[in-house]
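Undergrad: sequence plus the predicted model coming up.
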Amino acid sequence: MAQASIGDSEFDRGTAVTLREPGVYDVQLTSGWTVMDVLNGGHLLAVIGRALGDALPHSDPIAVSAHYLTPAKPGPAVVRTETVRTGRTLSTGQASLFQTDEDGHEVERIRVLSSYGDLAALPDDVRTSAKPPAFPPPERCVTTADGPPPPGDFALIDRLALRMDPATVGWALGAPSGKGEIRAWFEFADGRDADALSLLLTVDALPPTSFDLGLMGWTPTVELTAHIRCRPAPGPLRVAITTRNLAGGFLEEDAEVWDSADRLVAQSRQLARVPRG
């Protein structure tokens, strides 16, 4: 099979938007990006991110904050964008994704506020104490085909080539570590390389850390903020997600994404509801 490329891949087709009129985009959400029959939050963020990248004068997401209002299902949708401010190096926009319910009423699914820029134009000075996550090379990690599938329908996993750190997959065998950690090598199953837009999916594509806490089931995102730091180099990404505090029926997930050049290319934090079992 020929390797898919940026612009011609399942991810690009799944996040495609069609301009209806200035600032308004039609979308067809497909079932291949679902988790327990609802669209994955990172995938929805990438759909809206593509629309904003088209609507704004700058094309690269820098800071993206999303509030998830109602679950999105496969089917037609519309994204409405608004330019809030345009500057020399950054543009700010907001967007919402809507679907029509069975009664014919338009329902808002997700609302996003974003700053966009040109990642290639950022200075190359890096001063950091952050280090790439340490876990085994891909050939010593666990693929999704190596163990029992996650609970429920995870069609999203078939779009990806995840190789999980063996230390963070005990939940799949009924022995979660209780640490709230998930780590994996991330690639698209069709071989597409990562880009700035796809990082919006990557930060929310792994099994939730609630699984490693022994809490199985849908873990719906309430709010997610992603920072895209630079365009990733070709090759697999390393993703590490942690939860330190579960309280009041909510947990946070902090994600770091590192590229093949050992650069921290994306960070995120989200607040999610604890699975109800």
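TA: Received it, and whenever you're ready, just let me know what you need.
Undergrad: rest of the way, CA atoms for contacts and neighbours
TA: Noted.
Undergrad: all helices of the protein, in order?
TA: Chain-ordered helices for the chain, with DSSP state H as the definition, fall at 10-14, 41-55, 199-202, 209-212.
Undergrad: deepest in the core, which of those helices is it.
TA: helix 209-212 (a mean of 28; mean count of other Cα atoms under 10 Å).
Undergrad: show me what it is in contact with.
TA: Residues external to helix 209-212 that are found in contact with it (Cα atoms under 8 Å, 6 or more residues apart in numbering): 168-171, 176-182, 216-217, 219, 241-243, 253, 274-275.
Undergrad: hmm, back to that, Ala266: which of the helices of the chain is closest?
TA: Go through those one by one with Cα to Cα and the one that ends up closest to Ala266 is helix 199-202, at 6.8 Å.
Undergrad: and that closest one, what does it pack onto?
TA: Contacts defined by 3 or more Cα pairs under 8 Å, 6 or more residues apart in numbering; DSSP states H and E place helix 199-202 against helix 41-55.
Undergrad: then this one, side by side with the first:
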Amino acid sequence: MAQASIGDSEFDRETAVTPGAPGVYDTQLFPGWTVMNIVNGGYLLAVMGRALGDALPHSDPFAVSAHYLTPSVPGPAVVRTEAVRTGRTLSTGQASLFQTGEDGSEVERIRFLASYGDLDALPDDIRTAAKPPEMPPLERCVSTSEGPLPDGDFTIIDRLSMWLDPATVGWAVGEPSGRGEMRAWFGLADGREPDPLSLLFTVDALPPTSFDLGLRGWTPTVELTAHIRCRPAPGPLRVAITTRNLAGGFLEEDAEVWDSADRLVAQSRQLARAPRA
């Protein structure tokens, strides 16, 4: 498969924003990035991350926190940004995405606060106990292009090249492990290489860990915080997501994203509503 260059891929075209008034960007949310006809939360992070990166003097997202207020649907939207503070190494801004509701009024879908910097200027010292997830080689994993597919309309699957760890796909044959784990080799279907913006999408792109807990259906994100740690090397990513606690109808998902050079390039935690059993 030929690789799409950054800027000329489906992901770039369909997360594009068009500047209008100062700090205001028009965009289109595309139906190919939906789960059960609702726009995926990671895709929304990438759209808003692109707008805020254009509005601030620094372009690389370092830390983002998003609250999902109402479900986003395919169609036109507008992103309004505001610079909160600009410094020498970090700039912080906020953004909100709006769509027109059924009654014609403007509805806020997601509110986003983020700090941006220059990933290439970071020191190269690493002191960590974190290790890449133990997974079989890609060729021994299960491609979502051949199955398993979740129940319902998961149009987003066609945008992805994803090979799931066989130890985390028991849910597909009615045998979830109950451990709340999901692991996969991950990339975009058109071969676009990963970058900081696409990592914002990656942290929320795998099937939800609720499947491995024996729960099927939509798992809507309430809040998601992501940290981008370094610019990823070319090649497939390894993504590991875990849930340790489902209580009161909510669960957390902790994600780690590792690049082909065995570096931890992104981390996230989100709070989501659990599907109804």
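TA: Looks like it came in fine. In this text the structure is predicted, and so the values were computed from the model without any measurement.
Undergrad: next, the TM-score between them, please.
TA: In this superposition the chains share a TM-score of 0.99, using TM-score structural alignment, normalised by the length of the first structure; 277 aligned residues with a Cα RMSD of 0.8 Å.
Undergrad: residues in contact with the nearest residue to Val79 of the second structure once chain neighbours are set aside?
TA: Excluding its sequence neighbours, the residue lying closest to Val79 of the second structure (Cα to Cα, 6 or more residues apart in numbering) is Leu97, at 4.4 Å. Applying Cα under 8 Å, 6+ apart, one finds that Leu97 of the second structure lies in contact with Met48, Ala77, Val78, Val79, Arg80, Glu108, Arg109, Ile110, Arg111.
Undergrad: aligned to Leu97 of the second structure, what sits in the first structure?
TA: The equivalent of Leu97 of the second structure in the first structure is Leu97 (alignment by TM-score structural alignment).
Undergrad: which stretches in the stretch 101-250 of the second structure count as strands?
TA: In the stretch 101-250 of the second structure, the segments counted as strands under DSSP state E, counting those that start in this stretch are 106-117, 142-143, 160-164, 181-188, 221-228, 237-242, 246-247, 250-258.
Undergrad: how big is the offset of the longest one relative to the first structure?
TA: Mean deviation of strand 106-117 of the second structure from its aligned counterpart in the first structure after superposition (mean Cα distance after the TM-score superposition for the first structure): 0.2 Å.
Undergrad: for that strand, packing partners?
TA: Of the remaining helices and strands, those touching strand 106-117 of the second structure by 3+ Cα pairs under 8 Å, 6+ apart are strand 60-68, strand 91-100.
Undergrad: could you give the angle of the shortest one to strand 91-100?
TA: Going back to what we said before, that points to strand 60-68 of the second structure. Using axes from the mean of the first three to the mean of the last three Cα atoms, to 10 degrees, one finds that strand 60-68 of the second structure and strand 91-100 are set 40 degrees apart in direction.
Undergrad: give me the mean distance between strand 60-68 of the second structure and the first structure.
TA: Strand 60-68 of the second structure: mean distance to aligned residues in the first structure after superposition is 0.2 Å, counting by mean Cα distance after the TM-score superposition for the first structure.
Undergrad: give the aligned range of that strand in the first structure.
TA: Applying TM-score structural alignment, one finds that strand 60-68 of the second structure aligns to the residue range 60-68 of the first structure.
Undergrad: what sits against Val84 of the first structure?
TA: Ser91, Thr92, Gly93, Gln94.
Undergrad: which two among those residues are spaced furthest apart?
TA: Farthest apart among those by Cα to Cα are Ser91 and Gln94. That separation is 10.4 Å.
Undergrad: sorry, back to before: and the gap between the match of Leu97 of the second structure and Thr219 of the first structure?
TA: Counting by Cα to Cα, to the nearest Å, the gap between Leu97 of the first structure and Thr219 of the first structure amounts to 20 Å.
Undergrad: grab the nearest non-local neighbour of the residue most central in space within the first structure.
TA: Computing the C-alpha centroid of the first structure and ranking residues by Cα atoms, centre = their mean puts Leu201 first, at 2.3 Å. Nearest in space to Leu201 of the first structure, with sequence neighbours left out and distances taken as Cα to Cα, 6+ apart, is Gly42 at 4.0 Å.
Undergrad: just to revisit the earlier point, can you list the helices and strands packed on strand 106-117 of the second structure in JSON lines and add distance to Gly7 of the second structure?
TA: JSON lines is the format used below for those (distance: least, Cα to Cα, whole Å):
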{"stretch": "strand 60-68", "distance to Gly7 of the second structure": "15"}
{"stretch": "strand 91-100", "distance to Gly7 of the second structure": "22"}
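Undergrad: identify whichever of these lies nearest to Ala121 of the second structure.
TA: Nearest of those to Ala121 of the second structure, taken as Cα to Cα: strand 60-68 at 10.8 Å.
Undergrad: so which elements touch the closest one?
TA: When contacts are defined as 3+ Cα pairs under 8 Å, 6+ apart, strand 60-68 of the second structure sits against helix 41-55, strand 106-117, helix 196-202, strand 221-228.
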